[in-house]
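Visitor: Here is a sequence with its predicted model. Questions after.
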Amino acid sequence: MDLLFFVLLSSVIHGTYGRATGAGSGSCESLIPKHSDIESQPADTSPWTVTPSATSYTPGQTIDVTIQASGGQQYIGILLQARPAGSNVPVGTWVTNVADTKLKECTNADDSVTHSSDSLKPVTTTFTWIPPSSNAGSIAFHATFVADYATFWADVTSVYISYSTSKTLYLILYMATSKNNNHKNNSNCVVVFLKTDTPLPVVYYLIGDST
């Protein structure tokens, strides 16, 4: 009888207090841990900030997302996603090299990051986000941090980053020393290639001697 009671009690404790191996699927949309009726701390009081390494994203170019504690506090649990404005569906995929964390599928494979144990995570952790292959609009990074069973901050959000396509701007400068309009054999012709990440059309500038 005592053994049966111990087994049942252990099951209750694990089911109520334990998500030591990662956030459950029930938290994918709400970002709220299933900790009975305990409410989240206000997101704007979170000891951790979520900061992307860029202000825009381009398909094929990864972005680092850094979790930084304002003090020395360490979290034990995390759920991290990239979401378009007005949506609760994560986009893109992740790479993690942070100890005791792993990738999770909420809607698509590897679209979320969560913890794999309840160990204390470093004060600063960085995860790598791979953008989707097409324009998903403005994106913010949403995270939930668990300090202990009774204390967590849900849906702590980064600034928004915008979609950008990488264009190459060709600036062609013809620097003529001769008044002859035929510059084919002009040794002073200079071609300069400038790279910009702003979504601008390709523009050609021709500067030369018009006489």
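Guide: That came through fine.
Visitor: make it CA atoms for all contacts and neighbour counts henceforth
Guide: Will do.
Visitor: List the buried residues in stretch 113-124.
Guide: For stretch 113-124, the neighbour count (16 or more other CA atoms under 10 Å) marks 113-118, 121-122 as buried.
Visitor: Check stretch 82-102 too.
Guide: Buried, per 16+ other CA under 10 Å, within stretch 82-102: 82-84, 89-96, 100-102.
Visitor: doesn't residue 103 make contact with residue 94?
Guide: Yes - using CA atoms under 8 Å, residue 94 and residue 103 qualify as a contacting pair, with a distance of 7.0 Å.
Visitor: intersection of neighbour lists for the two?
Guide: 110-113 (CA atoms under 8 Å, 6 or more residues apart in numbering).
Visitor: Pull out the buried members of those.
Guide: Neighbour-count burial (16+ other CA under 10 Å) applied to these gives 110-113.
Visitor: Return the subset of the buried residues of stretch 82-102 lying in strands.
Guide: Using DSSP state E, the subset of the buried residues of stretch 82-102 located in strands is 82-84, 93-95, 101-102.
Visitor: roughly how far apart are residue 32 and residue 83?
Guide: Residue 32 is 15 Å from residue 83, where distance means CA to CA, to the nearest Å.
Visitor: One more to weigh against that first structure:
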Amino acid sequence: MQLLLFVAVWLQILSTVAGYPNGAPVDRCGNMTPGHNVLPQTSSSPYTIMISNNTFRPNEPIRVMIEGPVYLGVLLQARSSSGTDAIGTWGIPPPNTKYLACSGNGQSAITHSSIINKNNKTIYTWIPPESLQTAFIRATVVANRTTFWINLTSERLTRAPGGGGNTAADAKMAAASVVFLTLLSSMVVQ
């Protein structure tokens, strides 16, 4: 009986020490704080969330990198400037990462799938939705179980002028503009 109690206590300790080696659970989507029973770092983060472009077009991928030392764990989301829900979708997760279904969308976040080192050569791909005007990438980066930073943010992403939307309507508007300019030029010539 004592042996069984000893094993049970050690298993509990090991599960607490390990954190979430297979990725963040869905209940961490909102505040993005790991359940490691340790407070996040308050010092300046050695990690920077880098994006390939500050402007976006709907459905055109934006590359996201985490620059800094190697890291073991990650939770990545895109959020609108006015909300807390994960928005858009992520492309195929890089090795040792996986999708996390935040905000009811199965591909709305990325988390680690193992605690194998990741580095600034690990590239994530975020795909903006049609209805979005501004966004930013938010991340939690875990260096090790007791050392992590939460709510790291990228620079602001802004929809490019003429950045898509209703492409059928845009094509009709462009065709109408050509017809109008052709008629206008023919009237000026006469």
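Guide: Perfect, thanks for sending it. Treat the numbers as computed from the prediction; the structure is a model and nothing was measured.
Visitor: related to what we said a few turns ago, could the buried residues of stretch 113-124 of the first structure go into TSV alongside secondary structure and distance to residue 134 of the first structure?
Guide: Listed next are these as TSV, based on DSSP: H, G, I helix; E, B strand; the rest coil; distance: CA to CA, whole Å:
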residue	secondary structure	distance to residue 134 of the first structure
113	strand	21
114	strand	25
115	strand	28
116	coil	30
117	coil	34
118	coil	36
121	coil	33
122	coil	33
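Visitor: Run through who's touching the helix or strand encompassing residue 5 of the second structure.
Guide: For residue 5 of the second structure, the host element (DSSP states H and E) is helix 2-18. Residues outside helix 2-18 of the second structure that contact it (CA under 8 Å, 6+ apart) are 36-37, 145.
Visitor: Identify the residue spatially nearest to residue 111 of the second structure, adjacent ones excluded.
Guide: Closest residue to residue 111 of the second structure apart from its sequence neighbours, by CA to CA, 6 or more residues apart in numbering: residue 75 at 4.5 Å.
Visitor: Need the three-state assignment for that neighbour.
Guide: Under the three-state scheme (DSSP: H, G, I helix; E, B strand; the rest coil), residue 75 of the second structure adopts strand.
Visitor: so which of the buried residues of stretch 113-124 of the first structure comes closest to residue 141 of the first structure?
Guide: Relative to residue 141 of the first structure, the closest of those is residue 113; by CA to CA it sits at 11.3 Å.
Visitor: Cross-check the contact I'm expecting between the closest one and residue 82.
Guide: No - with contact defined as CA under 8 Å, residue 113 of the first structure does not reach residue 82; the gap is 10.0 Å.
Visitor: between the contacts of helix 2-18 of the second structure, which has the most around it?
Guide: Most neighbours among these, by other CA atoms under 10 Å: residue 145, with 20 neighbours.
Visitor: residue in the first structure matching that one?
Guide: Aligned counterpart of residue 145 of the second structure in the first structure: residue 149 (TM-score structural alignment).
Visitor: What number of residues are in the vicinity of the nearest residue to that match once chain neighbours are set aside?
Guide: Nearest non-adjacent residue to residue 149 of the first structure, counting by CA to CA, 6+ apart: residue 17, 6.5 Å away. Using other CA under 10 Å, residue 17 of the first structure has 15 other residues around it.
Visitor: mind listing the strands for the first structure?
Guide: Under DSSP E, the first structure gives strands at 48-52, 56-57, 63-69, 77-84, 93-95, 101-104, 112-115, 124-130, 139-148, 151-157, 162-163, 167-174, 189-196, 206-207.
Visitor: which ones are touching the most centrally placed residue in the second structure?
Guide: The centre of the second structure sits closest to residue 77, judged by CA atoms, centre = their mean, with a distance of 3.0 Å. Residue 77 of the second structure makes contacts with 86-87, 108-110, 137-139, as judged by CA under 8 Å, 6+ apart.
Visitor: at 6 Å what do you get?
Guide: 86, 109, 137-138 (CA atoms under 6 Å, 6 or more residues apart in numbering).
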